[in-house]
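# Okay, structure incoming, though there's no sequence with it:
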């Protein structure tokens, strides 16, 4: 099994889990508010579906995707949200069927990309593995929004390691999105996964370190939890600051998460 197959398998599992939560909902359930900004369950699925379609376009029609990049540059803070608003007008049963079909097509397209070829994106071009990991990260994050709104306890699985990986890799990007210089020096990251496995990144002799719960770190870098509400610790000024701005997704960071006590 290739690394791409492994990541797509985990993405399938995340998508199927969310699918199982939303499929039984009636119309009122689909209108459940999931975020402080007012996104409903419908908006969440619409957003995931739109991003799948954008990813598919980046692989199969680069000219059309380039045109989309130009439109996004004209409206960097609203382009994605407006796309979700438009798709959210689709009746839930149709939207769910379209999301299922779209993610199946995307997985097939990712497997068709020649070895060594990069896929254009809103950020830097990505390999098929990186794009699949990014889709898993987004599905994982938006699944939490839906589950919390519906009162569902999300199973803590090792699939969160993919999310943590992107969060670690995006440390410099998080600073850039805040208009901050990227600090010099490495940060050693040591996290414990839900199965007890140790997840590590960075040189062992790095002066600054981040340690703690891997699943909580994934919640932190997807900006689903305030840094004071997770079991993640930092040693060193740069590492401590990173925990306050960490993000695992492209684009602007959006509003900072509120502490659980203030919600």
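Looks like it arrived, so ask away. Remember, predicted model here, so these are calculated numbers, not experimental data. Numbering: from 1, shown residues only.

# From here on, just use CA atoms for contacts and neighbour counts.
Will do.

# Strands of the stretch 151-263 of the chain, start to end?
187-192, 198-201, 208-213, 232-235 (DSSP state E, counting those that start in this stretch).

# need the ones you listed in a markdown table with distance to residue 75, can you?
Below are the strands of the stretch 151-263 of the chain laid out as a markdown table (distance: least, CA to CA, whole Å):
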| stretch | distance to residue 75 |
| --- | --- |
| strand 187-192 | 34 |
| strand 198-201 | 35 |
| strand 208-213 | 35 |
| strand 232-235 | 35 |
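
# Tell me which of those is the most buried.
Of these, the one with the most neighbours on average (mean count of other CA atoms under 10 Å) is strand 187-192, at a mean of 21.

# That strand - contacts with which helices or strands?
Applying 3 or more CA pairs under 8 Å, 6 or more residues apart in numbering; DSSP states H and E, we find strand 187-192 packed against strand 198-201, strand 208-213, helix 214-221.

# Could you list the residues in contact with the last one?
In this case it means helix 214-221. Applying CA atoms under 8 Å, 6 or more residues apart in numbering, the external contacts of helix 214-221 come out as 141, 156-158, 160-161, 163-164, 167, 191-194, 199, 225-227, 230-232, 243, 246-248.

# Of those residues, keep whichever come out buried.
The neighbour count (16 or more other CA atoms under 10 Å) marks 141, 158, 160-161, 163-164, 167, 191-194, 199, 225-227, 230, 232, 243, 246-248 as buried among the contacts of helix 214-221.

# Which stretch among the helices and strands packed on strand 187-192 approaches residue 72 most closely?
helix 214-221 (23.6 Å; CA to CA).

# Touching, residue 147 and residue 154? I think so.
Yes - using CA atoms under 8 Å, residue 147 makes contact with residue 154 at a distance of 6.6 Å.

# Of those two, which one has the most company?
Set residue 147 next to residue 154 and count neighbours by other CA atoms under 10 Å: residue 147 wins out with 17 against 14.

# contacting residues around the more buried one?
21, 153-154.

# Can you list the residue ranges for helices in the stretch 51-200 of the chain?
62-74, 79-87, 92-112, 128-150, 160-169, 171-177 (DSSP state H, counting those that start in this stretch).

# Dump those helices to CSV, plus distance to residue 256.
Listed next are the helices of the stretch 51-200 of the chain as CSV, based on distance: least, CA to CA, whole Å:
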stretch, distance to residue 256
helix 62-74, 23
helix 79-87, 17
helix 92-112, 29
helix 128-150, 15
helix 160-169, 16
helix 171-177, 13
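
# let's bring in a second model and compare:
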């Protein structure tokens, strides 16, 4: 429970940072377009609220969640959009309340999961701690779209470690989603943290290596940046190939964002950058 408590505290802090930003907005700014095509600030917050509610359902009523999962499988490209659109029409104050209440419900639901149990999800089942980590990832990623839409600088925090950790752990899952065989060898990942220390995963002597700043790695793993617009580098063919398909989220793969050097650059429909393809 200690580890879960720590992750839930970081989830609360990540949510609070975004909450402070949007709570101060005039109503008109909730309709401002974000880098995700067709999604406003309201869509981004509505999606977070929707996914929190889905997480609560998964943790408290597996049978009901199984029905929701089937709905998602029947409409893989539209059900996320529909959930966001439904919440986005709410008045900002009401939407903000729905999101806050859902966050509180999720914290209680994850604490109540029996030790050793896993919670079903749109991807592989997760422990309560892993699900809370996934919520940090998604809150950070969708928050990034909101911060960019409002042209507000966000200082990277140590909470990025959760996002990076999830991206590393889902390496094989990303390969399977792209109909590729996962590599058989471990990778070494070394990232420069916001405090300039090094976060690392994998054997020190691994020949397949990934390096860069934690911020750019997380932007790439959540498909908020094209690989060409990050400082993330790879050594080894398998590591290079991974960076082309890396994703920290559970949804179907999306094409991501075009490089900024592309004169037609912008988010593509169906990408996590949109975030159409993402299911948390």
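Happy to help now that I have it. Keep in mind the model is a prediction, meaning the values are calculated, not measured.

# Which one, of the strands of the stretch 151-263 of structure 1, ends up nearest to residue 37 of structure 1?
Across the strands of the stretch 151-263 of structure 1, closest to residue 37 of structure 1 is strand 232-235 (CA to CA), at 26.7 Å.

# residues touching residue 260 of structure 1, list them.
Residue 260 of structure 1 touches 225-226, 229, counting by CA under 8 Å, 6+ apart.

# and of the helices and strands packed on strand 187-192 of structure 1, who's closest to residue 66 of structure 1?
Here helix 214-221 is closest among these (CA to CA), at 28.1 Å.

# Comparing the closest one with structure 2, how large is the average distance?
Following superposition, helix 214-221 of structure 1 is found to deviate from structure 2 by 0.9 Å on average (mean CA distance after the TM-score superposition for structure 1).

# Once aligned, what mean separation remains between the strand or helix carrying residue 11 of structure 1 and structure 2?
Residue 11 of structure 1 is located in helix 3-22, with elements delineated by DSSP states H and E. Here the mean offset of helix 3-22 of structure 1 against structure 2 after fitting is 0.8 Å, by mean CA distance after the TM-score superposition for structure 1.

# what packs against that helix?
helix 92-112, helix 128-150.

# buried ones in the first one?
With burial defined by 16+ other CA under 10 Å, the residues of helix 92-112 of structure 1 counted as buried are 92, 95-96, 98-99, 102-103, 106-107, 109-110.

# now those as a markdown table including distance to residue 253 of structure 1?
Formatted as a markdown table, the buried residues of helix 92-112 of structure 1 follow (distance: CA to CA, whole Å):
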| residue | distance to residue 253 of structure 1 |
| --- | --- |
| 92 | 29 |
| 95 | 27 |
| 96 | 28 |
| 98 | 28 |
| 99 | 25 |
| 102 | 27 |
| 103 | 25 |
| 106 | 26 |
| 107 | 27 |
| 109 | 29 |
| 110 | 27 |
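
# Just send the helices and strands packed on strand 187-192 of structure 1 back as TSV, with distance to residue 27 of structure 1 too.
Output for these, formatted as TSV (distance: least, CA to CA, whole Å):
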stretch	distance to residue 27 of structure 1
strand 198-201	41
strand 208-213	37
helix 214-221	29
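
# of all those, which lies closest to residue 26 of structure 1?
Checked against CA to CA, the stretch from those lying closest is helix 214-221, at 28.3 Å.

# From the chain's centroid, how far away is the closest one?
Remark: helix 214-221 of structure 1 is offset 11 Å from the chain centroid, using CA atoms, centre = their mean, to the nearest Å.

# which residues in structure 2 does it match up with?
The alignment of helix 214-221 of structure 1 onto structure 2 (TM-score structural alignment) covers residues 214-221.

# rewinding a little: quick one: buried residues of the helix holding residue 11 of structure 1?
Neighbour counts over helix 3-22 of structure 1 (16+ other CA under 10 Å) mark 4, 7-8, 10-12, 14-15, 17-19, 22 as buried.

# would a markdown table of these with distance to residue 127 of structure 1 be doable?
A markdown table is the format used below for the buried residues of helix 3-22 of structure 1 (distance: CA to CA, whole Å):
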| residue | distance to residue 127 of structure 1 |
| --- | --- |
| 4 | 10 |
| 7 | 12 |
| 8 | 13 |
| 10 | 17 |
| 11 | 16 |
| 12 | 18 |
| 14 | 20 |
| 15 | 21 |
| 17 | 25 |
| 18 | 25 |
| 19 | 26 |
| 22 | 30 |
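
# which of those residues lies closest to residue 43 of structure 1?
Among the buried residues of helix 3-22 of structure 1, residue 22 lies closest to residue 43 of structure 1 (CA to CA), at 12.0 Å.

# The closest one contacts residue 31, doesn't it?
No - using CA under 8 Å, residue 22 of structure 1 is not in contact with residue 31, being 11.0 Å away.

# quick one: common contacting residues for those two?
With CA under 8 Å, 6+ apart, residue 22 of structure 1 and residue 31 have common neighbours residue 41.

# ok, the closest residue to residue 107 of structure 2 other than its chain neighbours - contacts?
Among residues not flanking residue 107 of structure 2 along the chain, residue 8 sits closest, at 6.9 Å (CA to CA, 6 or more residues apart in numbering). Neighbouring residues of residue 8 of structure 2 by CA under 8 Å, 6+ apart: 107, 129, 132.

# Which of these are retained in structure 1?
Retained in structure 1: 107, 132, out of the contacts of residue 8 of structure 2 (criterion both residues aligned by TM-score structural alignment, their matches' CA atoms under 8 Å).

# What count of nearby residues applies to residue 258 of structure 2?
Residue 258 of structure 2 has 20 neighbours, counted by other CA under 10 Å.

# doesn't residue 226 make contact with it?
Yes - between residue 258 of structure 2 and residue 226 there is a contact at 5.8 Å, judged by CA under 8 Å.

# roughly how far apart are the residue nearest to residue 79 of structure 2 when sequence neighbours are not counted and residue 81 of structure 2?
In space, not counting the residues next to it along the chain, residue 79 of structure 2 is nearest to residue 72; the distance is 5.9 Å by CA to CA, 6+ apart. According to CA to CA, to the nearest Å, residue 72 of structure 2 and residue 81 of structure 2 sit 11 Å apart.

# May I have the residues that are in contact with the aligned partner of residue 2 of structure 2 in structure 1?
Using TM-score structural alignment, the partner of residue 2 of structure 2 in structure 1 is residue 2. The contact partners of residue 2 of structure 1, by CA under 8 Å, 6+ apart, come to none.

# Ok, residue 17 of structure 2 next?
Contacts of residue 17 of structure 2 (CA under 8 Å, 6+ apart): none.

# All set, thanks.
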